[in-house]
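Undergrad: curious how this folds, go ahead:
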Amino acid sequence: MRGEEMLSGAFTGVHGAEAFMEENAAYSRWGLWARTVWGLMVERWGLLRFLAWAGRVDSLGLVGVTGVLALAAPLMAVAAGELVGAVARTKGLAGALPALGVFLGAMLLYQGALAAQQILEHRVSWAIDGGVRRRIRELAAAPREIGHLSEQKFMADADRATDLGFTWRTRSAGTAVTAQVYLLGRLTSTVAAAVVLALYLPLLSVVLLAVCLLNRAAVRRQWVHLVGVEDEAIGGERKTEYWSEVAAGPAAGKEVRLFGLAGWIVDRRRAEHHAWMSVRWAARREIVRQQGTTIGLTALSAVGVLVGPGVAAVQGVLDAGELATCLVAAMTVWHIGMLFGQDLDLAYGLGAVQALRRLELSHRAPDAETGTRVGPGALVHFEAVSFSYPGASRKVLDGLELEIRPGEVLAVVGANGEGKTTLIKLLAGLYTPTSGRVTVGGTDLAEVDVEHWRRQLTVVFQNFLRYPASLRDNVALAAPEHPADDEAVLLALERAGAGALVRTLPRGLDTPLWRSGESGRDLSGGQWQSVVIARALFAVAHGRRLVVFDEPTANLDVRAETEFFQRVVKAIGDASAVLISHRLSTIRHADRIVVLQDGKIIESGRHADLMRRDGAYATLFRLQSEHFDTEAAAS
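TA: Got it, this is the predicted structure:
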């Protein structure tokens, strides 16, 4: 069974139980208890279905050795009774050797199964945790848009689903599954031991089992509450981790030292940590104050374990062998009243499973793309497009009307925050307009095969991605469906003005572009900008018919900026190009320039036309010209 199908079945069962409870809201206290127990049973069964992610051999092996352990404890109780009885009857070990062999065999079986269980638990939980992380990546990458990646709820659930716990002991979805298997084995062992005890002392067996299970339920309820408190405070954990990264990570290292912020950042990290942990500490103090009942039940059950069989033996109800059997069986039953590490694994790991379930229910992968395929070089039209980010009242775009014509070099200018980058995301289908529509060749982009559409455009984002890979891959990944042949990669680098860079790198195109490793190299901002421009040119050479440059000269020097239009824009041939830049000297030769302000296009035309109109573009261009003239004179 595929992981997605298994996961869907598990979640459907739990969801169905919740729906049943919601449809029957008016029920008695008994009904509430019964439905709660039923919901827990369904949830626990759903956990066991995760075993499919661990493979048949390991999963069946874990279930098998757990079954052996479940039967080993009552077997040792019977074997201990036989051994003691044989010793008592024969007044020595000679006649008790067969019973001794059975007892030692039971102990060896128990210890061997216990060792195998620990190994298999590690293998199974590791495989399941890997499957959970893989599924989170699939859910994050599946939607055609990216809005969910900035949602607080999505990020919190993704963090929780992949969280490995707060302590030295891993407590994740995988450990929740293996803990459930372990606890089912312990419960089976307890019931079997209670049956053995009931053969001699039925009343003690029933009372002891009931008291221990009641005590266990009370203790577990307290810890489940604590885990719930910790889950609600996960936002504080994320803040603490952020300040830890700022304090110790390389990204902020320069500013932290330059401005002397180390003490301030450490104080902020400590304050966030204390704010986050204070909630947990308060919950723990409350649990400690509730321990009177559990201590009393534990003491009462312990007295029953020791006194009950002893009184029966004194009264002649039990002989020596039967007394030993009852003591060992009673101790096995009594032990279920304790809280095991696996109980905490289960309680904490269930939070990760529930977070994954919420993501599954709210971010299911879309059906296979069946939209319309548009031909290359189609007209793109923003028709009365408005857009607001989720939770924001301000419109980033407000009734935008804009055409991107085939083979045209279009420049978009405007102040920061006017929606230029948002326009790119709408163009790529990464967001859907709040109102209006974006059409490609007359077809609404929402009805277009988005994957096919994205194979026709490429974007150089202002905050571009620096892949920790070779120079060759950093260029060729713009068109991953084509082989990264060296000739095409070198040509793109040459056209982007980065040809000399290749000759300075120790391994040429094979040089890893990251700091780690002896042969790794990082690049300057300008060098990276040239590599990313080469990435776009490589994509155009392999079929992309629309290329978008978002602030393409931000990290280039004056000479490279001056050459950008002549060198790069001409290199894209008859493909359409959209240039977004604050540096107007870069885009003055564009076929058409539009000025974006307040979410609308307020001016449109060629550079000369806009200068004659003496509007917003002309004002901004003259301000930049005066600035550069002043700098040139000063130098």
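Undergrad: from here on, contacts and neighbour counts on C-alpha atoms
TA: OK.
Undergrad: end to end on stretch 473-492, go ahead and measure it.
TA: 13 Å (Cα to Cα, to the nearest Å).
Undergrad: what's it in contact with?
TA: 455, 458, 466-467, 472, 499, 509, 531-532, 534-539, 542 (Cα atoms under 8 Å, 6 or more residues apart in numbering).
Undergrad: buried stuff in it?
TA: 473-479, 484, 488-492 (16 or more other Cα atoms under 10 Å).
Undergrad: would a markdown table of the residues you listed with distance to Glu322 and secondary structure be doable?
TA: Shown next, in a markdown table, are the buried residues of stretch 473-492 (distance: Cα to Cα, whole Å; DSSP: H, G, I helix; E, B strand; the rest coil):
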| residue | distance to Glu322 | secondary structure |
| --- | --- | --- |
| Asp473 | 75 | helix |
| Asn474 | 76 | helix |
| Val475 | 79 | helix |
| Ala476 | 78 | helix |
| Leu477 | 75 | coil |
| Ala478 | 77 | coil |
| Ala479 | 77 | coil |
| Ala484 | 78 | coil |
| Ala488 | 85 | helix |
| Val489 | 83 | helix |
| Leu490 | 86 | helix |
| Leu491 | 89 | helix |
| Ala492 | 87 | helix |
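Undergrad: hang on, the earlier thing: farthest pair within the contacts of stretch 473-492?
TA: Arg455 and Gly499 (26.2 Å; Cα to Cα).
Undergrad: ok, the residue lying closest to Ile128 once chain neighbours are set aside - contacts?
TA: Excluding its sequence neighbours, the residue lying closest to Ile128 (Cα to Cα, 6 or more residues apart in numbering) is Gly174, at 5.0 Å. Gly174 makes contact with Val124, Ser125, Trp126, Ala127, Ile128, Asp129, Gly349 under the criterion Cα under 8 Å, 6+ apart.
Undergrad: from Arg123, how far out is Gly174?
TA: 9 Å.
Undergrad: what about Val374, which SS state?
TA: coil (DSSP: H, G, I helix; E, B strand; the rest coil).
Undergrad: sequence B follows; please return its structure for comparison with A:
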Amino acid sequence: MSVPTAPTERRTPSTSPFESDRGPWWARPGRRLRERRVAAAQLRELLPYAGRGVVTATLAVHVLAGAAPVAFMVGTGVALQELDGEGVTPWLVLAVGAFLLQQLLAPVQLILSRAVARRVDAACIERLTDFALRRATLAGLERPDVADRLSQADEAFEQWTLTPGAAVEGGLALWARYTQLVGAVTLLAVAVGWQAALAGAVVALVARLGQTTAFHRWGQLVRRFQPLRRRVAYVRDLATSTRAAKEIRTLGLVDWLDARYVAESRAVLDPLWEWRRRVYGVPFLAYTAVALVGSVVALLLVARSDVASVAAVSIAVQAILLCGRFGVVFPEADVKLVYGRSAWEALLEFEAITRREDARTTSPAGTSAPVVARDAVRLDRVHFAYPGGPPVLDGLDLELRAGTSTALVGVNGAGKTTLVKVLTGIYDPDRGAVRVDGTDLRTLDADAWQRSFAVTFQDYLRYELPLRENVAMGAIEHRDDTDGIRAELARVGLGDLLDELPAGLETPLTRALPGGRDLSGGQWQRLALARALFAVRHGASVLVLDEPTSQLDARGEAEFYDAFLDLTRGVTSLVISHRFSTVRRADRIVVLDGGRISEAGSHDELVALGGTYSRMFEVQARRFGAVDETEVGR
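TA: Sure, this is the predicted structure:
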């Protein structure tokens, strides 16, 4: 089959992707210097996460490891001068000792460097998860540019190689390299003179600057391609995961998916390699030529000098070779610095984009008592729209009286689930307010308010965890309440399932783990309902059920219908459903239409009204048989 080409709008434009390339050429060095200062400031910000003691010890070991080759050069040079066949000289002992010390320090450097990286990464992961779950707005998390940054950070932490901690590790490792360089230049100055030392320094610094500048530019470029790389990763995960395997095989999508992966990969690789030639082409030749000329000049200065001792010549040649080798990518530092720091920048940008801008407060999870509405929760002229879209809620007024049940109905896309997210404080209204006993929700502790909810969303999660945790997620601090978990499972009709599972409550609910079991769609929905009821058991005062019977069979729906009053007794409840058999027993039913509440009342009142609710009820009732004309208001 033919390979489809990727859409042209996803390709990188031909203009330069590098911020430092914009403007006149004479301004670029200054901008790059500022970039290096920013990089240094970012590393200093990360250092406290590692701890002063570990950082100090790591620096000391790196400096000592960097000084060892310098001592080796001195020892071998002077030992060659003093070779007389009479035995081992002290200078030879110095050379051997320096060599052995360098070998012994290598594993110590690795251990300390990894300790630094792991401490920094642990702090960064904690910071990322805490911010994402507590301080970021959901609207911000749903932005595509945020998805790119999260993807980059997640990719780094999953691989455990190019992380912010690795960037700190790489920055500290440069101390060993520059200790070697300072030592080599100093030896050149002492052994030959300042001219040779200057030539060696120029060789090292020009080659180093060219290499690091190109590598930094390349890192910027790779990061710019993150949206396209995320597309490639999605197609790859789709082809290799089990979640789509059934449809891919039964619909014959294997060849198409393979061709799509090729097309998405080419959309990344073709322009990427084009830019790589620009980055490493002419610039590479230029700074390589400068370094080569500088090396030749330094060697000529050695050759033409008045120094006649073997020791000085040996030391000078070794020092020049060390300076010449400085123009390479240092694997222990440069790769980690560029890509690890890029992951840290992605985390910082993620925080900046998604940070709350209102005055709402948060407290550490579990430290504040839930906010309980004693009178009512009111949505007062609430307006809300997704970025770039039409209004979803347009001046909505709704009152949820404490201790009563309210049912919300409306056509698909009417904004029912959005209303729940606004009610729970996940979304903030664009205008209007959610008021709890008259107090604006924005002034309350967000965590304390959300801890009062027991929510089953329409797209509830199926945790690949033991059954116990799947239920206890409603009040995880009470996961040891075995009797309560069993009671709620029985309450939603899963008592028999519990008896069938091989490890009872400890059975993993996934076939990907040994001894695990998967559940049917209806069983998962019952489990999600048990999770919400477990939260009510342990103090939640507001119960929200979004399409609680969408995956239940007729018998399951009837059981829920019969148990509705028992399930919602004593709590403030909001039930969203398309199935009128589910909602008709609610104390109050409201109809959402056009972003507003268009009708409100009991089931009988709304049927008698003959409006939107009555027509929707009649259409649905016809699917299940003849309808009593008096009941549908004819």
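Undergrad: thinking again about what came up before, conserved subset of the contacts of Gly174 of the first structure in the second structure?
TA: With both residues aligned by TM-score structural alignment, their matches' Cα atoms under 8 Å, the contacts of the contacts of Gly174 of the first structure that the second structure also has are Val124, Ser125, Trp126, Ala127, Ile128, Asp129, Gly349.
Undergrad: and the strands in the stretch 251-400 of the first structure?
TA: 380-387, 397-404 (DSSP state E, counting those that start in this stretch).
Undergrad: those into a markdown table, with extra columns for distance to Leu546 of the first structure?
TA: Below are the strands of the stretch 251-400 of the first structure laid out as a markdown table (distance: least, Cα to Cα, whole Å):
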| stretch | distance to Leu546 of the first structure |
| --- | --- |
| strand 380-387 | 10 |
| strand 397-404 | 9 |
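Undergrad: need those strands in CSV with mean neighbour count and distance to Met107 of the first structure, can you?
TA: Below are the strands of the stretch 251-400 of the first structure laid out as CSV (neighbours: other Cα atoms under 10 Å; distance: least, Cα to Cα, whole Å):
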stretch, mean neighbour count, distance to Met107 of the first structure
strand 380-387, 21, 70
strand 397-404, 20, 74
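Undergrad: for those, which one sits closest to Met611 of the first structure?
TA: Of the strands of the stretch 251-400 of the first structure, the one closest to Met611 of the first structure (Cα to Cα) turns out to be strand 397-404, at 20.6 Å.
Undergrad: list the helices and strands that closest one packs on?
TA: strand 380-387, strand 600-605 (3 or more Cα pairs under 8 Å, 6 or more residues apart in numbering; DSSP states H and E).
Undergrad: tabulate those (JSON lines), appending distance to Leu359 of the first structure.
TA: As requested, those are exported to JSON lines (distance: least, Cα to Cα, whole Å):
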{"stretch": "strand 380-387", "distance to Leu359 of the first structure": "25"}
{"stretch": "strand 600-605", "distance to Leu359 of the first structure": "36"}
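Undergrad: picking up where we left off before, what is the nearest of the contacts of stretch 473-492 of the first structure to Asp267 of the first structure?
TA: Arg466 (32.2 Å).
Undergrad: that closest one corresponds to which position in the second structure?
TA: Aligned counterpart of Arg466 of the first structure in the second structure: Arg462 (TM-score structural alignment).
Undergrad: spatially nearest residue to the alignment partner in the first structure of Leu497 of the second structure (excluding sequence neighbours)?
TA: In the first structure, Leu497 of the second structure lines up with Leu501, judged by TM-score structural alignment. Using Cα to Cα, 6+ apart and skipping the chain neighbours, the partner closest in space to Leu501 of the first structure is Gln527 (7.6 Å).
Undergrad: any figure for the gap between the one you found and Asp486 of the first structure?
TA: 19 Å.
Undergrad: residues near Pro90 of the second structure, how many?
TA: By the measure other Cα atoms under 10 Å, the count of residues near Pro90 of the second structure is 13.
Undergrad: who's in contact with it?
TA: Ala79.
Undergrad: mind checking what it lines up with in the first structure?
TA: Under the alignment (TM-score structural alignment), Pro90 of the second structure pairs with Pro98 in the first structure.
Undergrad: quick one: the counterpart of Val542 of the second structure in the first structure from Leu423 of the first structure, how far?
TA: Aligning on TM-score structural alignment places Val542 of the second structure opposite Leu546 in the first structure. Separation of Leu546 of the first structure from Leu423 of the first structure (Cα to Cα) stands at 14 Å.
Undergrad: look at those two and report which has more neighbours.
TA: Leu546 (29 against 21).
Undergrad: do I have it right that that one meets Ser576?
TA: Yes: between Leu546 of the first structure and Ser576 a contact is recorded at 4.7 Å, counting by Cα atoms under 8 Å.
Undergrad: joint contacts of these two?
TA: Gly377.
Undergrad: in the first structure, which spans are strands?
TA: Along the first structure, the segments classed as strands by DSSP state E run 380-387, 397-404, 409-413, 435-440, 443-444, 457-460, 546-550, 576-580, 592-597, 600-605.
Undergrad: find me the equivalent region of the fifth one in the second structure.
TA: When the second structure is aligned by TM-score structural alignment, the counterpart of strand 443-444 of the first structure is residues 439-440.
Undergrad: same check on the third one?
TA: The alignment of strand 409-413 of the first structure onto the second structure (TM-score structural alignment) covers residues 405-409.
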